[in-house]
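Trainee: Got a sequence here, can you build the structure:
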Amino acid sequence: MKQYEVYRHIRRRALIFGLPVSFFALQMLAVIGSLMAVIFSFNLILLIGAVAANGILYGLLLKLTQQSGLLQMRTVFPNIISNKKITLNEKYDEPS
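Mentor: Alright, predicted model coming up:
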């Protein structure tokens, strides 16, 4: 009898072919665009180029998914949260 594992990682991102949903949508747009280009102007070199370009894009998107730090430009939350009054002249501030 086949056993199924209970999905306990509900907070993880949804992945399709190893890509997040937004990257998968970008990949599908590229595939559909290359298919339209091949269908409307059939050329063997264009077919090989489209397959290569889609393969390179897929590899690049997988690499970006694995190294998520490459896409993060800044931190979302500050390192410290303070109620201290911010003034231009720091030497007259009262210590808290």
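
Trainee: can we go C-alpha only for contacts and neighbour counts from here?
Mentor: Will do.

Trainee: quick one: contacts for A30?
Mentor: N54 (C-alpha atoms under 8 Å, 6 or more residues apart in numbering).

Trainee: what's the answer for F77, then?
Mentor: Contacts of F77 by C-alpha under 8 Å, 6+ apart: none found.

Trainee: doesn't it fall inside a strand?
Mentor: No: F77: not assigned to a strand; according to DSSP: H, G, I helix; E, B strand; the rest coil it is coil.

Trainee: Quick one: the strands in this structure, in order.
Mentor: 15-16, 19-20 (DSSP state E).

Trainee: For L46, which of these is the nearest?
Mentor: Closest of those to L46 is strand 19-20, at 25.8 Å (criterion: C-alpha to C-alpha).

Trainee: one more to put side by side:
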Amino acid sequence: MKKFEIYKNIRKQAIIFGLPISLFALIMVSILASLLVIIFSFSFGMIIGALVFNAALYVALTRITHNPQIFQTSKAFPKIISNKRNSGIYYVQD
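Mentor: Predicted structure coming up:
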């Protein structure tokens, strides 16, 4: 008999097929678009291309979900942390 793990972090973020709701919606739109392309272009290459594209998109989105540091371009903390108020007046000319 199979055991199913209970997903207890539903308040944190809902997950469907390992993706958050917004990314799951993106992949569903991609699948619907590829189905329309397949219906209107009876080509075997187009069918294989759509399947490969959807599979690659799913793999890429799950990788991005599990490792969000891939697209982080800025540093997490500033170089200088100070409690002084910034008045916006610079006393030294550039």
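
Trainee: now the helix ranked longest in the second structure: how far from the chain's centre is it?
Mentor: Criterion DSSP state H: the longest helix present in the second structure is helix 44-66. A distance of 13 Å separates the centroid of the chain from that of helix 44-66 of the second structure, by C-alpha atoms, centre = their mean, to the nearest Å.

Trainee: again, but for stretch 70-83 of the first structure
Mentor: 19 Å.

Trainee: Relative to Y58 of the first structure, how far out is I45 of the first structure?
Mentor: For I45 of the first structure, the distance to Y58 of the first structure equals 20 Å [C-alpha to C-alpha, to the nearest Å].

Trainee: now swap in L46 of the first structure and tell me
Mentor: Distance from L46 of the first structure to Y58 of the first structure, by C-alpha to C-alpha: 18 Å.

Trainee: Same drill for those two, tell me which one is more crowded.
Mentor: Relative neighbour count places Y58 above the other of L46 of the first structure and Y58, with 21 against 14, counting by other C-alpha atoms under 10 Å.

Trainee: Without its sequence neighbours, what residue ends up closest to the more buried one?
Mentor: Excluding its sequence neighbours, the residue lying closest to Y58 of the first structure (C-alpha to C-alpha, 6 or more residues apart in numbering) is Q27, at 6.8 Å.

Trainee: Assess the claim that the one you found and L60 are in contact.
Mentor: No: applying C-alpha atoms under 8 Å, one finds Q27 of the first structure not in contact with L60, separated by 10.4 Å.

Trainee: out of those two, which sits in the more crowded spot?
Mentor: Taking other C-alpha under 10 Å, Q27 of the first structure and L60 do not tie; Q27 has more neighbours (18 against 12).

Trainee: circling back to that earlier point, next one: the residue nearest to Y58 of the first structure from L88 of the first structure, what distance?
Mentor: 50 Å.

Trainee: any chance of the strands of the first structure in a markdown table, with mean neighbour count too?
Mentor: Putting those into a markdown table (neighbours: other C-alpha atoms under 10 Å) gives the following:
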| stretch | mean neighbour count |
| --- | --- |
| strand 15-16 | 12 |
| strand 19-20 | 18 |
